[in-house]
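Visitor: Please find the sequence and the predicted model below.
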Amino acid sequence: MPVTATVKAVVFDIGNVLIEWQPERFYDAQVGEARRRDMFAALDLHGMNDGVDRGETFIDAVTDFAAANAKYHAEIMMWHDNWADMASPSIPHSVRLLHALRADGVPCFALSNFGIQTFEIAEERYPFLKDFDRRYISGHMGVIKPDAEIYQMLEDDCGTEPKGLLFTDDRIDNIRAADARGWQTHLFDGPAAFAARLVAEGLLTQEQAQ
């Protein structure tokens, strides 16, 4: 099926779109919900991870943060030592949508907040992360969503006008930043609704979107 006149390429976030990313759920299973709540209330673990996503060395960022917060040293080190278990499992229907789009000749890009080393770990576990036409990974770019610069960098490189991009992401702040640039957007809340959007755009048939 040819790409429609309006959508020229589909842009995927990765975390919670193609791979589940729920650190709180991981810690609940490892240390219990009460200690996890205390730790996340006391420490900005997601802020630590933002540094990794901007290009900081993974082991150094986590080790330094753990050293500065001795009360939770063991738990913080799990962020590094058990990262692959936090970033799991994959979301199979989303992966099928990616492959269906590619098989039908629709260009697909990844735009994701991901560290350099963590993305290498993810690629090893999830080979489908290599199946994009182009990948825009924040750790290599030195900037993270929703900063306007990362969207500009994709626009400058991909050869598609903003209005021709359909972007899906699970975070509303990232979606709003894309909206502001004239991208078409879909707030991801599960693969079924995104599949329906792709069918509505004429990018896939109902059968292809299953």
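Guide: Great, that's in hand.
Visitor: Please count neighbours and contacts with C-alpha atoms only from this point.
Guide: Noted.
Visitor: ranges for the strands of the chain?
Guide: With DSSP state E as the criterion, the chain has strands at 9-12, 108-112, 134-137, 165-169, 184-187.
Visitor: Quick one: distance of the last one to the chain centre.
Guide: Taking CA atoms, centre = their mean, to the nearest Å, one finds strand 184-187 lying 14 Å from the centre of the chain it belongs to.
Visitor: thinking again about what came up before, looking at the strands of the chain, which is nearest to residue 120?
Guide: strand 134-137 (11.0 Å; CA to CA).
Visitor: and the comparison structure, right after this:
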Amino acid sequence: MPKPQAVVFDIGNVLIEWQPERHYDAIVGEARRKEMFAAVDLHAMNDRVDLGENFHDTVMDCAKAYPEFAEDIRRWHDDWLHMASPAIPHSVALLRALRKAGVPVFALSNFGVETFALAEVEYPFLQEFDRRYISGHMRLAKPGPEIYAALEADSGVAPEALLFADDRADNIAAAKARGWQTHLFTGPQGWARALVETGLLTDAEAGL
């Protein structure tokens, strides 16, 4: 494979932990959380936000539809920053090391319009990408091929020259099918090693 010309980061669980279940377990207890998640497809609700539906309205409509869980569903809106936390410091350092080395760095993330605006304030490093491809603004989402094609067309980088890190196997498979170089993210150490192996960073630059 050619040396990558640009690196593409997912955000959730790559740069910022995204663990709604963990937050609910801490607030309402595991039993209540399991009951609610079995009755209400909250991740499907969030997928609608990621495709550009209004964050507040989508969550509140869902809460109205399930009055027995209404208070806890509203937490998805009110506690969102607690679910999307903390940042993953080593991954942030890798983003900055790549930029310092002159490697273009893009974001490709399923994220709502309003939730991304919240995240940008909480996590200023999200403003450091050279280009950002955010599903809510594009009305396209991974793993649909259209969002990958849009990144290729806009960036002008050939598929085989893109190196993409994501924590979801389906998103990785979709990128790989287009010829992208990929890394299934399971932790920043493995991602750091991948960046060294592709010749983009030295061990020292990668924090290894």
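Guide: Done, it's in. Since this is a predicted model, take the numbers as computed values, not measurements.
Visitor: TM-score them against each other, please.
Guide: Remark: TM-score between the superposed chains equals 0.98 [TM-score structural alignment, normalised by the length of structure 2]; 207 aligned residues with a CA RMSD of 0.8 Å.
Visitor: Out of the strands of structure 1, flag the one nearest residue 177 of structure 1.
Guide: That would be, of the strands of structure 1 and by CA to CA, strand 184-187, which comes in at 10.0 Å.
Visitor: Go ahead and confirm residue 9 of structure 2 touches residue 167.
Guide: No. Counting by CA atoms under 8 Å, residue 167 is not a contact partner of residue 9 of structure 2; they are 9.9 Å apart.
Visitor: Please identify which of these two sits among more neighbours.
Guide: The residue with more neighbours, out of residue 9 of structure 2 and residue 167, is residue 9; 23 against 18, by other CA atoms under 10 Å.
Visitor: Map that one onto structure 1.
Guide: For residue 9 of structure 2, the aligned residue in structure 1 is residue 12 (criterion: TM-score structural alignment).
Visitor: Could you pull up the residues touching that match?
Guide: Counting by CA atoms under 8 Å, 6 or more residues apart in numbering, residue 12 of structure 1 makes contact with 108-112, 167-169.
Visitor: Identify, from those, the entry nearest to residue 154 of structure 1.
Guide: residue 111 (8.0 Å).
Visitor: Once you drop chain neighbours, what's closest to that closest one?
Guide: residue 136 (4.8 Å; CA to CA, 6 or more residues apart in numbering).
Visitor: ok, now how distant is the one you found from residue 26 of structure 1?
Guide: Going from residue 136 of structure 1 to residue 26 of structure 1 by CA to CA, to the nearest Å gives 27 Å.
Visitor: What range does stretch 168-176 of structure 1 cover in structure 2?
Guide: Using TM-score structural alignment, stretch 168-176 of structure 1 pairs with 165-173 in structure 2.
Visitor: before we move on, back to that, need the counterpart of the residue nearest to residue 111 of structure 1 in structure 2.
Guide: With TM-score structural alignment defining the correspondence, residue 136 of structure 1 maps onto residue 133 in structure 2.
Visitor: Please identify the residue in structure 2 that aligns with residue 145 of structure 1.
Guide: Residue 145 of structure 1 maps onto residue 142 in structure 2, by TM-score structural alignment.
Visitor: now residue 98 of structure 1
Guide: By TM-score structural alignment, residue 98 of structure 1 lines up with residue 95.
Visitor: which one is its match nearest to, not counting chain neighbours?
Guide: residue 105 (7.2 Å).
Visitor: Show me what the one you found aligns to in structure 1.
Guide: So, by TM-score structural alignment, residue 105 of structure 2 is matched to residue 108.
Visitor: Next, the contact list for that match, please.
Guide: Counting by CA under 8 Å, 6+ apart, residue 108 of structure 1 has contacts 9-12, 98, 101-102, 132-134.
Visitor: Ok, residue 125 of structure 2 next?
Guide: Residue 125 of structure 2 neighbours (CA under 8 Å, 6+ apart): residue 92.
Visitor: Tell me which stretches of structure 2 form helices.
Guide: Listed in chain order, the helices of structure 2 (DSSP state H) span 20-28, 30-39, 42-50, 55-65, 70-78, 80-83, 89-100, 113-122, 135-138, 145-155, 169-177, 188-197.
Visitor: distance from the fourth one to structure 1 after superposition?
Guide: Read it as helix 55-65 of structure 2. Mean deviation of helix 55-65 of structure 2 from its aligned counterpart in structure 1 after superposition (mean CA distance after the TM-score superposition for structure 1): 0.4 Å.
Visitor: and that helix, which stretch of structure 1?
Guide: Mapped onto structure 1 using TM-score structural alignment, helix 55-65 of structure 2 spans residues 58-68.
Visitor: Find the residue closest to residue 129 of structure 1 in space, skipping its chain neighbours.
Guide: Nearest to residue 129 of structure 1 is residue 123, by CA to CA, 6+ apart, at 5.8 Å.
Visitor: The one you found -> structure 2?
Guide: Residue 123 of structure 1 maps onto residue 120 in structure 2, by TM-score structural alignment.
Visitor: give me the number of residues near the counterpart of residue 41 of structure 1 in structure 2?
Guide: Alignment note: residue 41 of structure 1 maps to residue 38 in structure 2; criterion TM-score structural alignment. Residue 38 of structure 2 is flanked by 10 other residues according to other CA under 10 Å.
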